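Novice: Predicted coordinates and the sequence they were generated for:
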Amino acid sequence: MKIMFVCLGNICRSPTAHAIAIKRAIEQGLTYIEFSSSGTSGYHVGEHPDERAITHGARHGYDLSRLTAQRLSQDDFYEQDLILTMDEQNYRDVLAMQPEDATAMIKRLLDYHPDHELTQVPDPYYGGQAGFDAVIAMCETAIDSLFILLNNR
């Protein structure tokens, strides 16, 4: 199974979710899942995640430092099994890019969060430091719930 996390620039939210998923999957022995992340824009292609995302991730035990931003491609709609977006705008953008015969399922990451009042992982880029910790907490909970569903299949 291949899962891709998508946000706008692929330097804050989606690489954070990517790193969390890798670590959690290793801890749970979910070796059949491959993870990646991308952005709907190409603003940061080839760059590492935002330093604040790297720092906050490391404080929580996640390594974002080896990830590199890429842009969502048409091939991803066929190569991925599940594409998880971080917010409503990214969800709409991904749906608009989706080819008619695409095989990937597209959902919002927070569709898996137990608090259904939460619908968007907020972009911490222009906010304060606490925003990065909030992104980590939301992603951890949603990814843990997703893994429970996958384990029960």
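Specialist: Ah, there it is.

Novice: drop to CA atoms for contacts and neighbour counts, all remaining ones
Specialist: Noted.

Novice: in the chain, which helix has the most residues?
Specialist: Secondary structure assigned by DSSP state H gives helix 130-151 as the longest helix of the chain.

Novice: That one - contacts with which helices or strands?
Specialist: helix 13-28, helix 51-59 (3 or more Cα pairs under 8 Å, 6 or more residues apart in numbering; DSSP states H and E).

Novice: this is the other structure I want to compare:
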Amino acid sequence: MLPPARSPGRYRVELVCLGNICRSPTAHVVVAERLADAGLDGVVTVTSSGTGDWHVGGPMDRRAAATLTAAGYDASRHRARLWETGDELDLVLAMDDANLADLGGRTDRVRKFRDLDPVDPGSDVPDPYYGGPDGFEEVLAMVERTAAALVGALEHERPWEAGQDPGQP
């Protein structure tokens, strides 16, 4: 179950990894396309960021971009961003346990991306940075099926319609 929107009419999702050049931007591109395909891009906003500042302002890793491009996605617009407080976000999805810890741990609004994975829920999205092309393809496969599940949950639950109860933190 997804947390309700902090305010009705809009839902904000942030995807977070370490450097915001491989995993979270791959997920960002795929989720954004799935949202558009479902007609939800007008009510659900997806962004991505990293907990480390090494790549801020730079493009996606060339291998991640090549994998996305080969699969028919547009990876050209991404620029790495540094994670900032998520107080205005409705849902923050970390790519692995270390990223989750960097975000302060699991809460109702902070979870792991693969908590929604129908094949292996709760697992990490492995960091392909130090590996070969197969790692990027493996990440894309995990991201595609988890993105489909996330968008399906958004379509079913429509959390932007409920809004956050003012009495809840």
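Specialist: Looks like it arrived, so ask away. For clarity, every value in this text was computed on a predicted model and none was experimentally measured.

Novice: quick revisit: could you identify which of the helices and strands packed on helix 130-151 of the first structure is most buried?
Specialist: Among these, ranked by average contacts under mean count of other Cα atoms under 10 Å, first place goes to helix 13-28 (a mean of 22).

Novice: Stretch 138-151 of the first structure maps to which residues in the second structure?
Specialist: Using TM-score structural alignment, the residues of the second structure aligned to stretch 138-151 of the first structure are 142-155.

Novice: buried set for the matching stretch?
Specialist: Using 16 or more other Cα atoms under 10 Å as the test for burial, stretch 142-155 of the second structure gives Met142, Val143, Glu144, Arg145, Thr146, Ala147, Ala148, Ala149, Leu150, Val151, Leu154.

Novice: From His55 of the second structure, how far out is the fourth one?
Specialist: The gap separating Arg145 of the second structure from His55 of the second structure is 27 Å, by Cα to Cα, to the nearest Å.

Novice: same check, this time on the third one
Specialist: Counting by Cα to Cα, the gap from Glu144 of the second structure to His55 of the second structure is 24 Å.

Novice: ok, Ile20 of the first structure - contacts?
Specialist: Contact analysis of Ile20 of the first structure by Cα atoms under 8 Å, 6 or more residues apart in numbering lists Tyr62, Ile136, Cys139, Glu140, Ile143.

Novice: Pull up the gap between the first one and Lys23 of the first structure, please.
Specialist: Relative to Lys23 of the first structure, Tyr62 of the first structure is positioned 7 Å away (Cα to Cα).

Novice: What of the fourth one?
Specialist: According to Cα to Cα, Glu140 of the first structure and Lys23 of the first structure sit 10 Å apart.

Novice: Wait, Asp111 of the first structure touches Glu117, no?
Specialist: No - with contact defined as Cα atoms under 8 Å, Asp111 of the first structure does not reach Glu117; the gap is 10.1 Å.

Novice: Which one's more surrounded, those two?
Specialist: A count of neighbours by other Cα atoms under 10 Å puts Asp111 above the other of Asp111 of the first structure and Glu117, at 18 against 8.
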